[in-house]
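Student: Got a predicted structure plus its sequence, pasted below:
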Amino acid sequence: MIFIFRILLKIDALYHTFLNRASLEVAKYRGMKVGKNFNMPDKVYFGTEPYLIEIGDNVNIAGDVRFVNHGGTTTLLRRLPGYEDARILGRIKIGNNCTIGLNCVIMQDVQIGNNCILGANSVLSQSMPDNTVFIGNPAQFL
């Protein structure tokens, strides 16, 4: 019985690894730029506009990180006269040698410098200079 359970766990792990790799490849096909030695061991949501994301070399991104490259407020704005074609989009750029913690949200128009750490469960709505650590909701300099 334990043998069957171990086989099922292995199949489940392989399935999730395949889905994560496929998600990354689809985002790259849709225009996302990814540097060397990118590590994404678990599911990451790259948003509906992955072509607005650029990830540098030697970047580690933990699971359940979400890239938000557009604002959902456009639905409301488009109902107002004169704003029918409103669009709120923004680029996200992550520098080299960065680590993004578990369950983070990275908002549009944000740049993360080189050698940065974004702590787990943080919501980043401002850019991070090089060599900094940010944590919290909203993410603040530590």
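Tutor: That came through fine. Numbers count the residues shown, from 1 in each chain.
Student: Going by C-alpha atoms from here, please, whenever you check contacts or count neighbours.
Tutor: OK.
Student: Quick one: the strands in the chain, in order.
Tutor: Along the chain, the stretches classed as strands by DSSP state E are 33-34, 44-45, 53-55, 60-61, 65-67, 92-94, 99-100, 105-106, 110-112, 117-118, 123-124, 133-135, 140-141.
Student: Distance from the fifth one to the middle of the chain?
Tutor: The one in question is strand 65-67. Distance, stretch centre to chain centre, for strand 65-67: 3 Å (C-alpha atoms, centre = their mean, to the nearest Å).
Student: what about versus this one:
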Amino acid sequence: MAKRILAYVDRRRDPEGYARRIGVRMGKGCRLIDVEFSTEPWLITLGDRVSATRTRFETHDGGVWVFRESDSDIDIIKPITVGSNVFIGYGTIILPGVTIGDNVVIGAGSVVSRDIPSDSVAVGVPARAIKTFDAYRDSTRAAADPTKSLNPKDKRAYFEKKYCKV
């Protein structure tokens, strides 16, 4: 029990370092927030600039449990590979054997059960590519506000003026 608590604290305090310590191969500039790895983290590879929040990387198929009485030694275990410059939305689950290409956005709550090609945006259960990365960039630029560099007070004033017209 104490070991699990220490692992939880370590995972929260230094998520990228924790991932490396348990065997995840990871490039530069990754951002992991409350991410979970299954029992084979050494089969997970993340490229450069991967951002994931509340994501579950599942390298094995636990469904074989129903066959344990007749086939006690079977496992389905496969690696997961994520390319570079990838954003994985909140609450996504990535299943065994999946490869996600470069320049990809995965929408929140998606279940990624098959490969996602480079330069795409994928969403859903199961996740499917719905648009190109460039089309997403264009629509994001059109909808974006120039507030990233503002301090909290100025950002609040900007959005109150925009949305809270009194």
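Tutor: Looks like it arrived, so ask away. All values reported here derive from a predicted model rather than from experimental measurement.
Student: Superposed, how do the two chains score by TM?
Tutor: The TM-score (TM-score structural alignment, normalised by the length of the first structure) is 0.79; 123 aligned residues with a C-alpha RMSD of 1.8 Å.
Student: Of the strands of the first structure, which is nearest residue 3 of the first structure?
Tutor: Each of those was scored for nearness to residue 3 of the first structure using C-alpha to C-alpha, and the closest is strand 44-45 (31.0 Å).
Student: so how far does the closest one sit from its counterpart in the second structure?
Tutor: With mean C-alpha distance after the TM-score superposition for the first structure, strand 44-45 of the first structure departs from the second structure by a mean of 0.5 Å once superposed.
Student: and the gap between the aligned residue in the first structure for residue 99 of the second structure and residue 62 of the first structure?
Tutor: Matched across to the first structure, residue 99 of the second structure falls on residue 111, judged by TM-score structural alignment. In this structure, residue 111 of the first structure and residue 62 of the first structure are 18 Å apart, going by C-alpha to C-alpha, to the nearest Å.
Student: Compute the number of surrounding residues for the nearest residue to residue 11 of the second structure once chain neighbours are set aside.
Tutor: Nearest in space to residue 11 of the second structure, with sequence neighbours left out and distances taken as C-alpha to C-alpha, 6 or more residues apart in numbering, is residue 18 at 5.4 Å. Residue 18 of the second structure has 18 neighbouring residues, counting by other C-alpha atoms under 10 Å.
Student: hey, where'd the helices end up in the first structure?
Tutor: Ranges of helices in the first structure, per DSSP state H, are 2-29, 74-77.
Student: Quick check: buried residues in the first one?
Tutor: The reference is to helix 2-29 of the first structure. 17, 20, 23-24, 27-28 (16 or more other C-alpha atoms under 10 Å).
Student: Run the chain-centre distance for that helix.
Tutor: Computed by C-alpha atoms, centre = their mean, the separation of helix 2-29 of the first structure from the middle of its chain amounts to 19 Å.
Student: Same check on stretch 71-88 of the second structure?
Tutor: So, by C-alpha atoms, centre = their mean, the centroid of stretch 71-88 of the second structure is 13 Å from its chain's centroid.
Student: What of stretch 28-46 of the first structure?
Tutor: Here the centre of stretch 28-46 of the first structure is set off from its chain's centre by 8 Å, with C-alpha atoms, centre = their mean.
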